[in-house]
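> Everything below, folded, please.
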Amino acid sequence: MVADRMLGDPRRGHPVAGFGSLAHHLELALYAPRRRRGAAFTGALVAGTLGIGGLVERQASRRPAVRLLSTGLATYVVLGGRTLEREAHAVATLLEAGDLPGARLRVTHLVGRTPDHLSADDVARATVESVAENTSDAVVAPLLWGAVAGVPGLLGYRAINTLDAMVGHRTERYREFGWASARLDDIANLAPARLTALLAAALGDTAPALRAWRRDAPRHPSPNAGPVEASFAGALGISLGGSNTYDGTIEDRGRLGDGPPASVADIRRATALARRLGWAALAVVSAGAMVQAARSR
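Alright, predicted model coming up:
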């Protein structure tokens, strides 16, 4: 966690990028617009990653120093909190300088929506929503799965989340082929998303966050992004959600929260909340792991 906060993702040779390249080549070999093909694709990659993680765990199980190093390295590889913050701040800096075209281009590093006609506030909202959702996906979920299942949990979760980002879309190409990846990612993020929403409420404006989570989260099409984004909106005293355009398709995510629409100033507030939330999540899952270890003795 400390290494991620200090260094962020390596710019070259990132193992997750290598996994993505492998997945791309396997997709080219297996693709067909059928759920069965997509399930085979997802199953092969996730099972292979879990197998590698299990092998590392077994080899290190009797050598505490090796286990410490292997678990720490795996954790660093799968976390993305620092890089997420850097990308969000890059968008904020462009908006603060009045460079809307540059901000529109940069926000595509964070979201998949069509940026051409986004206003400055639309770009800010997209960035805050990405910070909220990816704090769950790239920080809380890896920490939780690592605490529960060690190196296999860390690597297996990152494989699932990466495949969802690659093929878990409701486009013509991936509607059937990506179905298994999307559903598996939904399952893997059920607990982490709700822990993220709870921590956001605890660290921000608690009552509005809990109210927005309970009332507004069901309006979001994602069962996991909904609670996280709604809780962030309430915790920050703003509103998120609304209509987004993805490759010509308009998707209405409803209004999340009761405050004014997100603005440029809210990006850095969101990343500050996300940073505190990451450390709080680390404390929670570490405490849980220690309790689990004590009970198993």
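> Could you use CA atoms for every contact and neighbour count after this?
OK.
> show me the contacts for Ala97.
By CA atoms under 8 Å, 6 or more residues apart in numbering, Ala97 lies in contact with nothing.
> how close does it sit to Val264?
Using CA to CA, to the nearest Å, Ala97 is found at 11 Å from Val264.
> what's around Val151, how many residues?
27 (other CA atoms under 10 Å).
> So it sits against Gly53, correct?
Yes. The criterion here is CA atoms under 8 Å, and Val151 meets it with Gly53 at 5.2 Å.
> Another for comparison:
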Amino acid sequence: MLLFDGLTAEILILLIAALAVDGYAGGLRWPAALSTAHPGRLAERAARWFDDRLNRAARSPASLRLRGWLAALMLLAIALLTGGALQILAGAHGLGWAVALVLMVMLLTVRQPYDRASAARQALQGGNLDAARIAVDPLTDRDIYKMDAHSVARTAVEAAAERFVTGVAAPVLWAALFGLPGLLVQGVLLRAAGTVRRPDRALYGQAFILLAAIVTRPAAWLAGILFCIAAIAVPTAKPMAALKMMLRDGGKGSLSQARALAAMAGALDFSLAGPRHYAQRSIEEPWIGSGRARLLPDDIRRALMLFAIGCVVSAGLLAGLVVLILRI
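Coordinates of the predicted model:
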């Protein structure tokens, strides 16, 4: 049920439209005025504003954690109030639905990760490793200059799965459950958590990381299920292996998107995740899946087919829910 009764079918229809719009034109640049008012960018700016004023090295660990929770809860409250106001506007005025659609398109991310991963594939096929590294750079915070061709391909595949969780499954899930407040809350929390500096994640950033995980983990389950269904339509993919791997390896490691990674790994017979190398440190994560880790450009193509069909499946499920709601 939605937080606001009587708007369920309309919200689901708008989600379908937003998936189609971003899938077709998501690579286009927003006008300057809309780009400045993008909820994700506003969340990042607000998170940095709080960080500059509250996250000081001289403070005790307990004080930093408390201040982090205060900042996170303030952003959460702002997102809830703003989303609630926009949903009330949508219910009272036709223009509100146009605003809601624009907000959904802003917070869905279908085309951008697809295009980036596809560009990396084309660069690898052409033997241009540097261009492939540059193509995946916006999709990861790892050190791209330590990547060989296989690492770039694996990073592109992992990024497609991870961005499907945060850019498709999470917005669809939380908007379908709680309308615009749910959509805005998940978008704000995910973008704010992305601004937390890695050394601060156990202190000031603890609240942001925990709240983002609460938002992401159910979406990762949904994404994994969508990948299992999508694997039916992808040549050589194995839907039952995807389901088995999602249940077996989806709980490994600390990654919130592990369920989706496991489903993709099982469907396409890959090994994903594993050790991750950053500019100043490396993180040991367990491998997810039991297939190949040395991925090739064609493996990116197969992963992107799973990504694209997963988007179509999500739209189909939303359409089925609309029909069910209208018949009740």
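> And the TM-score between these chains?
The TM-score (TM-score structural alignment, normalised by the length of the first structure) is 0.90; 291 aligned residues with a CA RMSD of 2.0 Å.
> got the buried residues for the longest helix that the first structure contains?
If you go by DSSP state H, the first structure has its longest helix at helix 265-296. By 16 or more other CA atoms under 10 Å, the buried positions in helix 265-296 of the first structure come out as 266-268, 270-271, 273-275, 277-278, 280-282, 284-286, 289.
> For the most centrally placed residue in the first structure, give its distance to Tyr157 of the first structure.
The residue lying closest to the centre of the first structure (CA atoms, centre = their mean) is Asp137, at 2.2 Å. Asp137 of the first structure is 9 Å from Tyr157 of the first structure, where distance means CA to CA.
> With Gly278 of the first structure instead?
As for Gly278 of the first structure, its distance to Tyr157 of the first structure is 17 Å (criterion: CA to CA).
> try Ser61 of the first structure
In terms of CA to CA, Ser61 of the first structure sits 20 Å off from Tyr157 of the first structure.
> More neighbours: the two, which one.
Tyr157 (28 against 13).
> Under the alignment, what does the more buried one map to in the second structure?
Counting by TM-score structural alignment, Tyr157 of the first structure corresponds to Gln186 in the second structure.
> Contacts only, for the counterpart of Trp179 of the first structure in the second structure.
Taking TM-score structural alignment for the superposition, Trp179 of the first structure sits opposite Gln206 in the second structure. The contact partners of Gln206 of the second structure, taken as CA under 8 Å, 6+ apart, are Arg65, Gly68, Trp69, Asp200.
> got the residue ranges for the helices in the second structure?
Using DSSP H, helices in the second structure cover 8-25, 32-36, 39-54, 61-92, 94-107, 111-125, 129-136, 149-164, 170-193, 206-230, 239-249, 258-268, 297-327.
> And these: which comes nearest Glu285 of the second structure?
Comparing those by their distance to Glu285 of the second structure (CA to CA), the top pick is helix 258-268, with 10.8 Å.
> ok so, going back, list the contacts of the match of Tyr157 of the first structure.
Per CA under 8 Å, 6+ apart, neighbours of Gln186 of the second structure: Ala170, Pro171, Trp174, Ala212, Val215.
> again, only using 7 Å
Gln186 of the second structure makes contacts with Pro171, Val215, as judged by CA atoms under 7 Å, 6 or more residues apart in numbering.
> For it, give its distance to Tyr24 of the second structure.
In terms of CA to CA, Gln186 of the second structure sits 23 Å off from Tyr24 of the second structure.
> With Ala308 of the second structure instead?
For Ala308 of the second structure, the distance to Tyr24 of the second structure - CA to CA - is 12 Å.
> Gly72 of the first structure -> the second structure?
When the second structure is aligned by TM-score structural alignment, Gly72 of the first structure is paired with Leu101.
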